[in-house]
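> coordinates for the following, if possible.
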Amino acid sequence: MRVGQLAIGAVSLLAWWPLAAQAAGEAGAGHASELIFLAQITVLLVSGRLLGEFMQRLGQPSIMGQLMAGILLGPSVFGALLPNLQHSLFPPRPEQKAMLDAVSQLGILLLLLLTGMETDLALVRRVRHAALSVSVTGVAIPFVLGFALGEFLPASLLPKPDLRLITSLFLGTALSISSVKIVAMVVREMGFLRRKVGQVIVASAIIDDTIGWVIIAITFSLALHGQVDLWSLGQSLVGTALFLVLSFTLGQRLVFLVIRWTNDNLVSEAAVITAILVIMGLMALVTHAIGVHTVLGAFMAGLLVGQSPILTRQIDEQLRGLITALFAPVFFGLAGLSADLTVLRDPHLLLLTVALVAVASLGKFAGAFAGGVLGRLHSREALALACGMNARGSTEVIVATIGLSIGALSQNLFTMIVAMAVITTLAMPPMLRWALARLPLDEAERQRLEREAFEERGFVPNLERLLVTADQTAKGRFASRLAGLIAGARSMPVTVIRLGSGTDAAGTPRTDLPGVVRSTAEAVQARAAEQVGQIAPGLDVLEQSPETPLEDAVAEEARKGYDLLVVGIEPTTGPGGGFNAVVSRVAGSFEGPLAIVAARGTHILRPEEAPLDILVPINGTEISRRGLEVALTLARASGTPVTALHVSSEQGAGKPSRRLNRWAGLRRGDGAVLKEAATLADRYGVALRTMARSGITVGDAVLRQARLGQHTLLVLGVTRRSGEILALGPVADAVLEASDRSVMFLAS
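Sure thing, here's the model as predicted:
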């Protein structure tokens, strides 16, 4: 209760600022006052933040607190108790209201941008059959009921009785859309986001939102023309369809290129955020040009931006912080200000509001439940779906605000819809928590959840972008091949810094290193897509030819944000042992993890075709686990065998008394290391052979097993030592010096 009391006190205190300014002649009659505008923004931010905090502590969405802050500050409470003071803070003059409205309208676009960015299209694809079934019935039934209700509303509730069709369409849309943000928040809070039912709920809400914004865009076109003009309607439908098709094809590629170019070439602060906002503005202008509402363009911009692999978590958090801290409280607060709940003192309007809530809730509940049953979900799962899909929240308020702004909804009808949004949103979280708590977890789903949680903590699943530094030799081509296997497994964009010119002394074209990466990765993607019956996404590969010293070129490129540097340079070793000076300088210019590749044996002769047979030493540490992850990724991508070798440290430095001890015997705890490796291999879907050795040094054990097992690639997770010269420890030194098999050192 302290938060609520503090919010009321802060609002009362801040409300006196514009009154004092007005009394002092700061705001002239008929002119917009910047001081009042700043006071309005400040009051909405403070009250929205505090009441949002209060609602979150009650287990409710924070945006409900922001909406209620506006209701308290509006004619419903503040205006009813202290009308003069309320009018001084929020004067009805059009010039003053226009300033706050401008921020609110921009807030609508930014909220839709954020909603699109939070939309997980991969999630929709995974559960598309059940989600589509739930969404279609969950939208159709309440839409029909809402449209029918609009057709029977009293004419006194319509802004323009002759445009009842437009009002009915808006009402049907308002009743049929669920709020993705509210649904996802509760599902995530309950830990059900990875459960099948949680994924279906969120995916269905995503489809709801997409359908809803398309309907709103078309309805907006009808409202602009004031009547059902079949020619204009056809233009809007065709334009919307063409816009969606181009967005998901050409637009997705263009958005990725713009974000990558901005990230890689502009050095000013927050350049990527500016690019995202420009993309949103341009797409909103395009939708306006084809005669539909700008919200569709903003939502689609968010969808495309959210799919970009260059979008880092830091950039996402910066943009999200700007929207949630400034624009969301202002928009929802202004929506609450526009709602006058005092009109519900009229028994007829109160009865109509109750009917509206009942129609909205029962229609959505029945539609979602029927869709769940048709989607072959269990009855308990269908019940949870029906409970979860009933939240309107932010989406409803945005739809109602648009309807009010274009004259499709009257002030009373707007207030009724806002009241319905508040009631359904407040009721949804406890209902969904109750339903989800009663859902059993079957064995298959439990294993899938464990596998996904296991992979999420790993090294390879968190890689987003690869940098390759390679020359034209066999080592460079082999390193490019391994980089392609890793990139193809995760569909990561790759940049190749190629050493040397593209032609030799005779003018003959040299090996196309980006082509090696691309062809290898696309082969991996094609196999994976064929297994699930989808189309391979393709891979973005760039090539850089350094004009500065190699280490400077790597350092400059690394600033653009890469998670792993793959190095393939001849020679790898220096004349006096250890790593070559060039390799050492390149490694020193990159602060992140390294993968240094040395092609040997059969890979010197056929670096792009020779088969892989992988050996990876493990010891239970995080460093060796990373090496094992990369080895499993390579094995899965290439369909090749992999063996994990654990060497016990017992007697590792001494001379064993019996030869048998060199290759037999496990210490207590060694079995756990091998079991963890086998579990990780199961998560990756790779058959792993495990071996244990004792009484021998790790370096000797690895070299000997490589020969006995006829392995062609050794993958070693090693620790990067500090210093100007690249040093990876004694085991790496021994393998680098004596191995006649190809080696990849994964250094962290």
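> all contacts plus neighbour counts: C-alpha atoms, from now on.
OK.
> so which residues of this structure form strands?
For the chain, strands defined by DSSP state E occupy the ranges 466-470, 494-498, 541-544, 564-568, 594-598, 614-618, 642-647, 688-693, 713-718, 742-747.
> including mean neighbour count and distance to Leu326, could these go into TSV?
Rendered in TSV, the data for those read as follows (neighbours: other Cα atoms under 10 Å; distance: least, Cα to Cα, whole Å):
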stretch	mean neighbour count	distance to Leu326
strand 466-470	25	35
strand 494-498	22	36
strand 541-544	16	38
strand 564-568	26	36
strand 594-598	25	41
strand 614-618	26	50
strand 642-647	25	53
strand 688-693	19	52
strand 713-718	27	46
strand 742-747	25	43
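> now render these as a markdown table, adding distance to Gly116.
Compiled in a markdown table, the strands of the chain are given as follows (distance: least, Cα to Cα, whole Å):
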| stretch | distance to Gly116 |
| --- | --- |
| strand 466-470 | 26 |
| strand 494-498 | 26 |
| strand 541-544 | 26 |
| strand 564-568 | 29 |
| strand 594-598 | 35 |
| strand 614-618 | 42 |
| strand 642-647 | 41 |
| strand 688-693 | 41 |
| strand 713-718 | 39 |
| strand 742-747 | 37 |
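> to compare with the earlier structure, here is another sequence to fold:
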Amino acid sequence: MELILQVLALEPTSQIFAKEPIVPFAILLVVILVVPIVFERLQLPGLVGLLVSGVVLGPYGWNLLNTESAMMPVLSNIGLVYLMFVAGLEIDIQQFRRTKNQSLGFGSLSFLVPLVVGTFIGRFFDFEWNSSILIGSLFASHTLLAYPILSRLGVVNNEAISVSIGASIVTDLAALLVLAICVAIKDGSFSFGRLITLITLLTLYSIVVLVGFDWAGKQFFRRSGDEEGNQFLFVLLCVFLATVGAQLIGVEKIVGAFLAGLAVNETVGEGPVKEKVVFVGSVLFIPIFFVNVGLLVNVPAFLQSIDTLELTFFIIIGLVASKFIAAYLVKLIYRYNWQETLTMWSLSVPQVGATLGATIMGYQAKLLDDRILSSVIVLMLITSTLGLFITSRVAVGLTNSGMKDIGTVNLTYQNQEENDSSYSIVVPVHNPQTQQHLIEMAALLARQSHGRIIPLAIATAFAHMDAPQLDASVQRSHRLLAKATALSKVLGVEAEPLLRIDDAFAQGISRASREQKASLIIMGWGKRTGFKARLFGNVIDNVLWASHCPVAVTRLVESPKKFQRILVPLENLMTPSLQPVKFAQILADANQAQVTVLNVCERRTSSSKIAWRRSQLSLLISRLALQNPPEIQIIPHENTAQAILQAARLYDLVVLPFIRNRTVPGGLAISDVTTQLAKQLTCSIVMLGEPQRTQDIIVQTEVTSSTTAAMSEGIV
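So this is what the prediction gives:
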């Protein structure tokens, strides 16, 4: 004991931590779990908290974490690769194809103008040509941090925004190409032949990755069926094979990771496998990368160096100005209005993914020094905040030229369902505590629609059909179905109980619903518990992804027969989902209740624009041809979630559309309004998820020119 005390007395705590890799990893997990939550409570991005944590815990702070340890470089490199992979995975290839000419134009200008400005700044501060060109390429790329804002405003289909999204492919690829060339010739032995060889190898490598991985992915996904675990591993294999291939031809690994994201983009699609892939990176590896970047920042030296402060100032001003010049030139060429031009500019300002990744690569290759690293981190923080702020202000009044008319699509889909022989509602029964309220809600809807209820019980299959466990599961299912049938009879609705033996609950529910031609699935609330549930999804997640019809996920605090006031918030009017309105009105007609459709607009919205929004909302709802049209409320408020929470205090039920928003790389930027409401609402909730087929039709259906013109007149 005395010897141990002597050792502890002689050896600093930081050195003990450095020798034991488990301790730094435990610290990292605490930081990743706690810090983003704290910073988001302070209305700051979570990634800012991770960077600050790296600075505080790093060698220039408390020295609890060290970049020299064996663990940090490995985890950080995986995080960097994952960050670039997710950046490629999140790009909408279909949207790029629709506006490829304009996207190529804006992407080229948004790359070339910042490249020239950045190179000039590098030369002005005495960097050599190779490093100066690399600094210029750092200006060129941009990260679409504001996409969730655009999605909430319902303007993602505006041509200017589609062009900005497509341009990110051009700028990111061009910036990574410049990085590859600069790093390849950093030793000074530059020659034209070497450049041609590198470009040839890079071209062949890109073709192999983009074409070969895309083909292999589609073949594997087609043959693997619903085996999400194997599909998840295949995607990871593609990422790391691409990074190894990039290094074999002398190119930085982040180039391969980005190309791998583009290659498997369409194969993965917007399904559950993509959610799992992004989840693993955003929850572990990407946060570790941001913490590691913070470890490299020497804040005291940065603040004491006037030269570094001047360089940072010029870099920030140069980037913001060059991006504005590029957007202005695009305005002149393609004749966009000022509001669209400013939105394009604000979207191209944030620098996170490719910029930070290329900076770290240049720093590790000794092309960039501590001054550039510190300046780029400050640039990232300032441009991210500035870009989000400007986008939230200038994108409010955009119209969806070439907009998709979701209202018409929903009605078409609904009419197809209503033409079926009967309106069928599948109610999976598993939890006796929630079963009664689910059957009551289904009975109200079925009685009003002259339909039927299908109570569904899933018995887990075993290898042997005479297994005692299967017998017990079947007996329990029969008891649940008998109870559901008796309750339906009391409520005066026809019930057709169904028992299904299947390997998994989610697949059993989805398949049985399709076989029965279900019009709606009603499920009880499911909680995510444990790492496995979050990684591979719970039953509700998988049903939402796979179902062919709408899915109502309910949390009922009282009997549905008592609902008298129902609230349906619509976040935007450009792409509203009308299914929740129809669902709420059918339920209200059964109870002689009142439905209120609520839309929240910006607090500074004028009275004339509020009147226009009310008329447009009335026009959209009129397409449903409801016998008792709902009441319409327009509330000006600076916070959509808070406005809905305040209004919901007077209602018995809130019906929310369940929309899976596009994920920002890293998953650390902006939370979803529906998620906030689900956590804080105290009344009964129904989250209505639409089938993937409906969402795909929405993406492919154009709005009529008269509707677009009417909306343009109303907004402008």
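> relative to Ala382 of structure 1, which of the strands of structure 1 is closest?
Put simply, out of the strands of structure 1 the one that sits nearest Ala382 of structure 1 is strand 688-693, at 40.0 Å, with distance taken as Cα to Cα.
> what angle separates that closest one from strand 614-618?
Calculated by axes from the mean of the first three to the mean of the last three Cα atoms, to 10 degrees, strand 688-693 of structure 1 forms an angle of 50 degrees with strand 614-618.
> burial count for Ala581 of structure 1?
Other residues near Ala581 of structure 1 number 16, with proximity taken as other Cα atoms under 10 Å.
> next, count neighbours for the closest residue to Ala555 of structure 1 other than its chain neighbours.
Excluding its sequence neighbours, the residue lying closest to Ala555 of structure 1 (Cα to Cα, 6 or more residues apart in numbering) is Ser589, at 5.0 Å. In terms of burial, Ser589 of structure 1 registers 16 neighbours under the definition other Cα under 10 Å.
> quick check: chain neighbours aside, which residue is closest to the residue opposite Leu296 of structure 1 in structure 2 once aligned?
Leu296 of structure 1 maps onto Val255 of structure 2 when the alignment is built from TM-score structural alignment. Leaving out its chain neighbours, the residue that sits closest to Val255 of structure 2 by Cα to Cα, 6+ apart is Leu176, at 6.0 Å.
> could you measure from the one you found over to Val283 of structure 2?
Computed as Cα to Cα, to the nearest Å, the Leu176 of structure 2 to Val283 of structure 2 distance reads 25 Å.
> which one of these two has more residues nearby?
Just comparing Leu176 of structure 2 and Val283: by other Cα under 10 Å the higher neighbour count belongs to Leu176, 26 against 17.
> contact partners for that one?
Applying Cα atoms under 8 Å, 6 or more residues apart in numbering, one finds that Leu176 of structure 2 lies in contact with Ile254, Val255, Ala354, Ala358.
> please enumerate the strands of the stretch 601-716 of structure 2.
With DSSP state E, counting those that start in this stretch as the criterion, the stretch 601-716 of structure 2 has strands at 631-636, 653-658, 684-689.
> again, but for the stretch 401-550 of structure 2
Under DSSP E, counting those that start in this stretch, the stretch 401-550 of structure 2 gives strands at 424-428, 452-460, 498-502, 520-524.
> which part of structure 1 lines up with the second one?
Read that as strand 452-460 of structure 2. Strand 452-460 of structure 2 lines up with nothing in structure 1 when matched by TM-score structural alignment.
> repeat that for the last one.
Residue correspondence for strand 520-524 of structure 2 in structure 1, counting by TM-score structural alignment: none.
> I figured Gly592 of structure 1 hits Val554, correct?
No: the pair Gly592 of structure 1 and Val554 does not pass the contact test of Cα atoms under 8 Å, sitting 11.8 Å apart.
> mind checking which of the two has more residues around it?
Set side by side, Gly592 of structure 1 and Val554 show unequal neighbour counts under other Cα under 10 Å, the larger going to Val554 at 24 against 15.
> what residue in structure 2 is paired with the more buried one?
Taking TM-score structural alignment for the superposition, Val554 of structure 1 sits opposite a gap in structure 2.
> quick revisit: gap between the residue nearest to Ala555 of structure 1 and Thr469 of structure 1?
12 Å.
> which neighbours do the two have in common?
Between them, Ser589 of structure 1 and Thr469 have Val554 as joint contacts when contacts are counted by Cα under 8 Å, 6+ apart.
> spell out the residue ranges of the helices in the stretch 251-400 of structure 1.
For the stretch 251-400 of structure 1, the helices defined by DSSP state H, counting those that start in this stretch cover 252-265, 271-289, 294-306, 313-322, 328-338, 347-374, 379-388, 393-405.
> of these, which approaches Met64 of structure 1 most closely?
Nearest of those (Cα to Cα): helix 393-405, 7.4 Å.
> residues of the top helix by length along structure 1 that come out buried?
The single longest helix within structure 1, with elements called by DSSP state H, is helix 196-225. By neighbour count on 16 or more other Cα atoms under 10 Å, the buried set for helix 196-225 of structure 1 is 196-223.
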